[in-house]
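In: structure of the sequence below:
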Amino acid sequence: MKNKLRTFVLLQVMVLMWSCDTALEEYYRQPDWLKGNAWEVLESKGNFTLFLSAVEKSSFRDLVQGKGIVTVMAPDDGAFNAYLKEKGYSGIDAIPAVELEKLVAYHLVYYSFSKAAFEDYKPDGTDSENDLRGIYYKFRTKSRDDNSVWNDQAFEGKQRKVIHKERFLPVFSHYLFESLKIDAEANYTYFFPSSEWTGEQGFNVSNASVNEYAIVTDNGYVYTLNKVIEPLETVYNALRKQSDYSMFVEAYDRFASYIYDADATTAYGNGDSLYVRSHGSELPAIASEWTNTASGVDYTQLSALSRRANNVFAPDNQAMQAFFNTYWSAYYSDLSKVNFLPLMALLANHVHSGDVVFPEMIEKGQVKSPMGTLVSFNRSDAKLRRMCVNGTVYGLNKLLTPPVFTQVTSPLYRNPSYTMLLDMCISSDFINPLLSDQVKFTLFLPTDEMIETNTTLEGRQIKYVNTNANLYGAQTIQIEGDLGLEDMKVNQKKSIAGNHIATRVIMQRNDTTVYATMNPFNYLYSIGSKVYSSALYNTGDQQKAPEFTAVGTYPNGKAYQLSGESASALVPETNQLKNMITSVASPADFEYFKALVAAASIDKTAPPYNFLLGERFIVLVPSNAAVLQGFAQGKVPFSPASKVADFLKPYFINVSASGLIDYPFAGTGVDTELVSFGRNSKGEIVKFRLLDKGKNLVLIDAKGKEHRISTILPRIYADGAAYIIDSLPDVE
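Out: Model (predicted):
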């Protein structure tokens, strides 16, 4: 009985175990919708033997066979045979190992991308506010070149080992062209004339059409293609391989720089420092596979990596030489000698870093250079057309002349004698305003020698320092500081540069012209063959005033060169009128007025002249004769101080309260109310009327009497202007 019971129990256990095995097998059984890994899927199709053979000979077999997530772009055997025939290879084995590795890797996209993800990739997440569908068109692949060695010309040819990042693969979705509002077929085939646009309901992958979309595998997706995807090169390499563009490439390389890559050095350096080759912060990094070099090479910056393209519109050697002959040959022996700043202007007018640029966008006037100028040419003008891993190349048989070479700025960009003024104008953001056709400018151009030898700002010497002639950015303008030379500040550059740019003529009489400058309430006086800034005019030193001779006439103005053995540049006046009134260096016609100021002690308050409240002012200085006459007539008090102060305050005019945007000059039709800082006996603010009589200005007082202002060219200081008035006005 016991044996029968034991046998029954054993049978029950066996049945139970069999039932459990069956359940586990069912639980872990591969779902019907999974077809295996990418390798197995392609192998089962039977017509991808050449691609799989190539994968097998590369280092990526394990990845394709399931040892990682990957999206595989697989050309069929027909596509691969066509590729081998075109390249002259007898078979897969004939492809050099390095090239084969690069080729296979370019068909392997990081991560797993569905059809919808390729069509409208959103690196910032599906909630991204960007409504330009398809605009993120580049995807990171496994393909990269071996490290290369370059000679850093800025540092005596020191060798730099450069790491090359993985290539990005362009996927041209129908959404991309719809977002850009351009024709898909015409713009796609412009760069891929041997390919057919078939992406109306999906996308083309670089030069290939997709036969089958998004075949699901257990390690990603497979897309089958009608062509082998040829690995794209950088914009730099695409141009470098074309001898017709060597002058452009050599000019671009003068700005070459090397950014140390700490992460790459740790991961791949093997004891060597690794660098990314760039071209500074102002030109696109056309030699870098990745398009976020300026802000640091970082694979997490997917928005920049997937969207940004460096588009270059490169003139050929013939066009470059013609430009050199026209604009630079009088000053430089060859292109390699041209200063960095004008060369940068030329190059910057031939690049656009932003969205990928198609020809229809150019013809519609939608593309601008970093200088803000329109990139304009017909698509047929490009004899070289390349879609690149980091942008596009348009090789032109013409040069896009930057407007800085044709407008009034032209001498600054042509003649190296004006390098310091050019630097100051660029730092001050004056260049773009100077290109306007709405203003007729007059430029007065001091040479570098004049600035360094004869010019000071607030008594401080100015020097041009070039610590490395081969390194862009090693050139600085310096000024004497408390501890020696220091870099000139932008506001200092702006004050000097702005004073050499006349924006309009205020008044012209005989051989005298008054110009307004870029600096508010700063003027230039040209008298005969000489020109004066306020600082030079106030000194009365004729030797320091430069002569000016015409350099050229341009669509938006004229330019003159300044000269003179002891002449100074047209620096602004930095002295305060408040200080000059009582200074020992004050003009002789201030003498009696200065005595009244001292008697009133208004220069001794804290701060001095505190009633001015820090406002810009005009002071109407009674002539010495007028003060003497008024004193004799009992109109001018000499004590007590408070009474003298009350007498003087109406002679100080509040520029802002009077609504003046310029100091007044005779011959300009002035007819305006002047609001003073003084009050009459009723406590009312004293006001006058200023009237232009043609030859001179007159002040009309409270009683309607006219008082001649003898000053034609006022003395102008940092805080105000002084005019001599021939008689004493009544304030009530």
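In: rest of the way, CA atoms for contacts and neighbours
Out: Fine.
In: all strands of the stretch 401-550 of the chain, in order?
Out: Ranges of strands in the stretch 401-550 of the chain, per DSSP state E, counting those that start in this stretch, are 441-445, 456-457, 460-466, 475-481, 484-487, 501-509, 512-517, 523-527, 530-533, 547-554.
In: quickly compare those strands and say which is most buried.
Out: Comparing these by mean neighbour count (mean count of other CA atoms under 10 Å), strand 441-445 ranks first with a mean of 26.
In: another for comparison:
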Amino acid sequence: MSKILPKFLIVILTFLVFLSSCRKKEFDEFYGRPENLGEPIYQQLQAKGNFIQFLSCVDKANYKETLSTAGSWTVFAPTDEAFKTYMQENGLTEIPTDLATRIVRFSMIYDGEKTERLSDFFSVKGFVKNTGFRRRTVYYDFVYDDKDLNGNPIKAIATNRNGVYFPGDFNNKSVTYFLSPFMGFAGLSATDYNFFYPNIPFNGSNIGPARLLSDQQNIIAENGVIHVIDRVLTPPLNIDQYINSKPDYSVFKNLLDKFVTFGINAEISHRYEVLTGKAGNVYVKSYSTLLGFSPNNENYLKVDANDAQQSSYSILAPTNGAVETYAKNVLLKYWRKRGVTTLNELYVVAPDVIRDYVNSHLYTSTVWPSKFALTQNFLGDLTKQTTADVIDRQVLSNGFFYGTNKSQDASVFSTVYGNVNLDPDFNIMKQALLYFNLSIPLKIPSIRYLVIPIPDATLRKMGFTYDPFFVSQPIRGDLTAFRRILQTHIIPLGNRPIPNFTSGAGILEASNGEYIKYDRGRLLSAGTQDSVAVAKQTIPVDSVSTTPVNGAVVYGKEALTYTVLPVGKHIEKYGNVPAAPYYNFFQYLFNSFIYNKTTGAITGLTDGVNYTVFVPTNAAIVAAVRAGLLPGNPATGVPNFTATDGISVTLVNKFIQYHIINKATVVSDGEKIGQFESLLKDDNGDAAKINVSINTVNSLQLRDVTGATVNVLLGANDRSNVLSNRTVIHQINTYLKYQF
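Out: As a prediction, this is how the structure comes out:
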């Protein structure tokens, strides 16, 4: 037994050793380092022999271990020849440690990627083909010296979001590259690249100002991928840093600074103390969310963690002279009468104007040189400048910078809205337009309008004010009435020319479907014409500005009001005596069961709805009696206004209803033609139609259901285009005939 046990143990141990050896072999085969895998990045560059300067920088930056061990990096490695050129251009005999660190960290991007992947956007849902042109590098700025809003020295750090700061995000700078897959997909060409780098040939393998060496790309290393480049890359400034470094943009920078805040961050202050041994508060420099973006934010929108790979910010920064010229001619044009002569003073009284001016130069997208005219700024305007206006162009770490010798002529200033927006005499109207969301279409250059501003003094007399203290409802007064009045002062022009307000006459449809009239330098509305005082029945036109890009602004000192009288009262005005043009029609209306003799209301007419009333002449009413369409003597045509039998009542009701267009107002302005429903309906509820067959400024012709032609009388002594309560009344030469 004792002899058998040792032999048994020997067999068992031999088996275990064999089994262990087999398992180690399998483990090594599965987990061991593949024989064809390249050495780590550092060792491969070292072996090549022409990266001495770059590796010296790596050593100085203390990144040797990082690039010699596990990880996943993409490294854009400049050759010694590239360093020689760089040092000559910058007058250097050696690379100091700080610069070496900047070069190395900016040459490293996260994740080892071959060139075919660099043009893909690595989104949270996976790679999006050919939509990427930037990658986050290892380099980031930390705490720096700055001055607070009072000019006191402070330690600051740039924000890493628009409107908020996350201490865990280092705000890494991105490198911008111009590779063929992305450039072709985005419809870009060498023109876009050479606009920034005019002396460097574009070959579709450009990394900023450098180029990938064609035979030394996609070098696979144990810890990433190496791409050899022919120039040394250094971290560019961001938009905030660049504009702060250039005195040529100091006036625009001063406007940007008005939206800057500095807030103490305890976590960054502690981190700064630990790293430097120096105690002190560190302030986060942020820009207001009122701006399109924070110019010192190295990230993009962060809707996706890596969205900075596929887009960036852009700015068209006007030079000092460009800002001052625009301020003189536009921004301060109306304010000088109030003693406001500088942009700093304007910011105090109208900060929104400065905000809009700044935002008109900011873009939350990449503005490519070849796509200036196709790109919208933060305000939604297409770029009005061209590359010919650009005197300075830079690819920065968080976007493109264009220094321009012109200001962007923003739509909020150049349209009809601009006249109200910029003139302090119309502040209440401006605030009301914003409050009621009526300003948006007025700012669109392609949609033409006529605007009649209402002075603050007039609105105050009417009981309307603006008080920002009441945040939820800063417009004080009857809001329903104010909105209706404002809409009456906004006239869509369409393709029509600007009317001749000095010597011409006509009728115009306002944005709410009501109408106003102009006649040789005077304006009137349904409300003004009801005024007891003759002098108040029309409003003199003081002047007309045709400088807005989308129409004109007509100035007067009063408001065009609406009438509160029912339509029946305006018919009565021209029908109260036998000689009056509406007399016969009104007498039938007055004595009908659909008319309220006390209020003047007509049954079937609903408040807030638009109508058109056609009133036949007195002679035409006589003809209708002869035709049996109205009660009276068919032989003589003498009307019977007071008949009360059922047949007579029905005749009168149908006649009146067929002479009223329902839910639409038609005037002689050349705009509306076609079929319109009347108030008259058959037993099935179908409305009888009136056809407007001709509509010009000189002719308005109708056809009834029988095909008979009826003309609106538009002579000087005829009562047509009479303004009423959301209604216009016309005199017609004969009656409209229905068939049921």
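In: let's have the strands of the stretch 401-550 of structure 1 in JSON lines, adding distance to residue 118 of structure 1.
Out: Listed next are the strands of the stretch 401-550 of structure 1 as JSON lines, based on distance: least, CA to CA, whole Å:
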{"stretch": "strand 441-445", "distance to residue 118 of structure 1": "52"}
{"stretch": "strand 456-457", "distance to residue 118 of structure 1": "60"}
{"stretch": "strand 460-466", "distance to residue 118 of structure 1": "50"}
{"stretch": "strand 475-481", "distance to residue 118 of structure 1": "46"}
{"stretch": "strand 484-487", "distance to residue 118 of structure 1": "50"}
{"stretch": "strand 501-509", "distance to residue 118 of structure 1": "53"}
{"stretch": "strand 512-517", "distance to residue 118 of structure 1": "55"}
{"stretch": "strand 523-527", "distance to residue 118 of structure 1": "61"}
{"stretch": "strand 530-533", "distance to residue 118 of structure 1": "63"}
{"stretch": "strand 547-554", "distance to residue 118 of structure 1": "51"}
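In: looking at the ones you listed, which is nearest to residue 180 of structure 1?
Out: Evaluated over the strands of the stretch 401-550 of structure 1, closeness to residue 180 of structure 1 peaks at strand 547-554, with 37.4 Å, by CA to CA.
In: who does that closest one touch, helix- and strand-wise?
Out: strand 530-533, strand 557-563 (3 or more CA pairs under 8 Å, 6 or more residues apart in numbering; DSSP states H and E).
In: so how far is stretch 661-678 of structure 1 off the chain centroid?
Out: Stretch 661-678 of structure 1 sits 40 Å away from the centroid of its parent chain (CA atoms, centre = their mean, to the nearest Å).
In: which element is the counterpart of residue 680 of structure 2 in structure 1 on?
Out: Aligned against structure 1 by TM-score structural alignment, residue 680 of structure 2 finds its counterpart in residue 678. Element membership of residue 678 of structure 1, judged by DSSP states H and E, is strand 671-679.
In: can you list contacts of that strand?
Out: Defining contact as CA atoms under 8 Å, 6 or more residues apart in numbering, one finds that strand 671-679 of structure 1 is touched by 611-612, 646-655, 657-658, 685-692.
In: if you set the cut-off to 10 Å instead, what comes out?
Out: 611-613, 617-619, 645-660, 664, 684-693, 697-700, 731-732 (CA atoms under 10 Å, 6 or more residues apart in numbering).
In: how far apart are it and its match in structure 2?
Out: Its aligned residues in structure 2 lie a mean 6.1 Å from strand 671-679 of structure 1 after superposition (mean CA distance after the TM-score superposition for structure 1).
In: after that strand comes which helix or strand?
Out: Following strand 671-679 of structure 1 toward the C-terminus (DSSP H and E): strand 685-692.
In: out of the strands of the stretch 401-550 of structure 1, which comes closest to residue 344 of structure 1?
Out: strand 475-481 (13.8 Å).
In: next one: the closest one to chain centre, how far?
Out: 23 Å.
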